[in-house]
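Peer 1: Please work out how this folds:
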Amino acid sequence: MHGPASPGWLLVALCAATGAYCLLRMRSTVEEQRRAAGGEAVMGFGMAAMAVPATAFTPPPWAWPGYLAVFGAATVHALWAARAGGHHLHHLVGACAMVYMAVAMGASPAPPGGHAGHGGSGFPPLTVVLLLYFTAYVLLSGARLVPATAGAGTAAWGDRPELARACRLAMGIAMVAMLLTL
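Peer 2: This is a model prediction of the structure:
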């Protein structure tokens, strides 16, 4: 990603922490929760890797096909799971957005002192559509999170719905930030 290094590292930390919590959620006794958490962990760690500031590390050319393979597989998995509807449709959009960002960042040559992926001529229409989707998702997720904090209860860490919602909200915010810097 391009831009100032400090916000980039904060984004890396946020996405990595979200991915780590999703790994904890995979220990849940609820099968559906485990499946969703696995996909979210892949997204969290993948977003963390893609968010590393270009001033610290410029990915080698072979990294972009690697991102495409990982997020392409996540897209196929989300497409298969989306047959049941529900939150899997959001996973499908998120995985497709990561494929789109990997293609955009891998296809654009890096400007001198900059980072690949930034065209400088405004936002492409698909980026605008994804920004609108994830902005709406963040706003709705935030609204759903507020009432959930009142009834936290004594559920295990992997089974706390308000923490899962907070992780999804954090990844939505990170996706908006990444799309804005694309």
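
Peer 1: going forward, measure contacts between C-alpha atoms and count neighbours the same way
Peer 2: Will do.

Peer 1: Now do the helices in this protein.
Peer 2: With DSSP state H as the criterion, the chain has helices at 5-25, 31-50, 63-81, 88-107, 125-148, 161-181.

Peer 1: Redo these as a markdown table? Include mean neighbour count.
Peer 2: A markdown table is the format used below for the helices of the chain (neighbours: other CA atoms under 10 Å):
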| stretch | mean neighbour count |
| --- | --- |
| helix 5-25 | 20 |
| helix 31-50 | 20 |
| helix 63-81 | 18 |
| helix 88-107 | 20 |
| helix 125-148 | 15 |
| helix 161-181 | 20 |
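
Peer 1: Next, work out how far apart Val76 and Leu131 are.
Peer 2: 22 Å (CA to CA, to the nearest Å).

Peer 1: swap in Val146?
Peer 2: Taking CA to CA, one finds Val146 at 23 Å from Leu131.

Peer 1: Same check on Trp80?
Peer 2: Distance from Trp80 to Leu131, counting by CA to CA: 24 Å.

Peer 1: how about this one, so we can line them up?
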Amino acid sequence: MGTVPAADPLGGAEVSALDSYRARLTVARHATDSADCAELLDMLGLGGEPLCIDCGEKMTRAASDGRIIHGAQGRCWKCHRNYLDRKRQEAKDATAAAQAAVEAARRLRPAPPPLCERCYRRDAVEGSDLCAKCAKNVPAQEVRELVNRIQAATEMSVAAMSARIGMDPKALHQIIAPGCVRRHLGRDKFDRLAALAEEVGA
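Peer 2: As a prediction, this is how the structure comes out:
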């Protein structure tokens, strides 16, 4: 495709300075590189150095040490550096905001319920120090102490005691023996044993 000479822009039509400036900015925005900018401007008959889309200065500018530095992405090197700095800061701000949101959500999350004070494996039931399973059982030590109190008050045998509460004597022996096999007694049976202790005044 032929180019329009800069001396005769757009087939003889006069181009104002403002239109020329706008055209150069448009080219700088949409061109892929500086060569593309130059080619498009030459086709428009405007020629010359493309302008930065941010500051309006030429894309190629001198650095403080005298080096000539070309711009990128439609910006001179100074504006491009500022653009990258802004993007990095925006990314940091977004990361900080996300971390703050996560921390706020963590603080708002309710604390986990305390563990059962007996088994330390399950969560304690609300309003209790025990989990639902441990609340249904009584430790062997408490059963042993209650049986000893009943025997001290009445000299009742374990077999007679078991018969009164409707329990297998062997099972009760397994709980109260020194090297007990069973570690707990069901709450319902313990309540019957406690009622027996109250009945005999133990």
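
Peer 1: Any idea what the TM-score is?
Peer 2: The TM-score (TM-score structural alignment, normalised by the length of structure 1) is 0.20; 58 aligned residues with a CA RMSD of 5.3 Å.

Peer 1: Near Ile68 of structure 2, how many other residues are there?
Peer 2: For Ile68 of structure 2, the count of nearby residues is 12 (other CA atoms under 10 Å).

Peer 1: contacting residues for Ala78 of structure 1?
Peer 2: Applying CA atoms under 8 Å, 6 or more residues apart in numbering to Ala78 of structure 1 gives the contacts His88, Leu89, His91, Leu92, Ala95.

Peer 1: Just name the closest of the residues you listed to Met101 of structure 1, please.
Peer 2: Nearest to Met101 of structure 1 among the contacts of Ala78 of structure 1 is Ala95, at 9.9 Å by CA to CA.

Peer 1: Would you enumerate the residues in contact with the closest one?
Peer 2: For Ala95 of structure 1, the contacting residues are Met43, Phe71, Gly72, Ala74, Thr75, Ala78, by CA under 8 Å, 6+ apart.

Peer 1: same thing with Cys22 of structure 1?
Peer 2: Counting by CA under 8 Å, 6+ apart, Cys22 of structure 1 touches Ala37, Gly38, Glu40, Ala41, Ala164, Cys167.

Peer 1: Excluding chain neighbours, what is closest to Arg144 of structure 1?
Peer 2: In space, and not counting its chain neighbours, Arg144 of structure 1 is closest to Arg165: 8.0 Å by CA to CA, 6 or more residues apart in numbering.

Peer 1: need the contact list for that neighbour.
Peer 2: With CA under 8 Å, 6+ apart, Arg165 of structure 1 has these contacts: Ser141, Arg144, Leu145.

Peer 1: Would you convert those into a markdown table that also reports distance to Val12 of structure 1?
Peer 2: Listed next are those as a markdown table, based on distance: CA to CA, whole Å:
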| residue | distance to Val12 of structure 1 |
| --- | --- |
| Ser141 | 21 |
| Arg144 | 25 |
| Leu145 | 23 |
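
Peer 1: Which of those residues sits closest to Gly19 of structure 1?
Peer 2: Among the contacts of Arg165 of structure 1, Ser141 lies closest to Gly19 of structure 1 (CA to CA), at 17.8 Å.

Peer 1: From Ala63 of structure 1, how far out is Val70 of structure 1?
Peer 2: Val70 of structure 1 sits 11 Å away from Ala63 of structure 1, taking CA to CA as the criterion.

Peer 1: right, I mislabeled it, should have said Ala78 of structure 1
Peer 2: For Ala78 of structure 1 relative to Ala63 of structure 1 (CA to CA), the value is 22 Å.

Peer 1: hang on, Val176 of structure 1 packs against Tyr133?
Peer 2: No. Using CA atoms under 8 Å, Val176 of structure 1 is not in contact with Tyr133; the gap is 9.2 Å.

Peer 1: related to what we said a few turns ago, can the contacts of Cys22 of structure 1 go into a markdown table with extra columns for distance to Leu180 of structure 1?
Peer 2: Listed next are the contacts of Cys22 of structure 1 as a markdown table, based on distance: CA to CA, whole Å:
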| residue | distance to Leu180 of structure 1 |
| --- | --- |
| Ala37 | 26 |
| Gly38 | 26 |
| Glu40 | 21 |
| Ala41 | 22 |
| Ala164 | 24 |
| Cys167 | 20 |
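
Peer 1: Lovely, talk soon.
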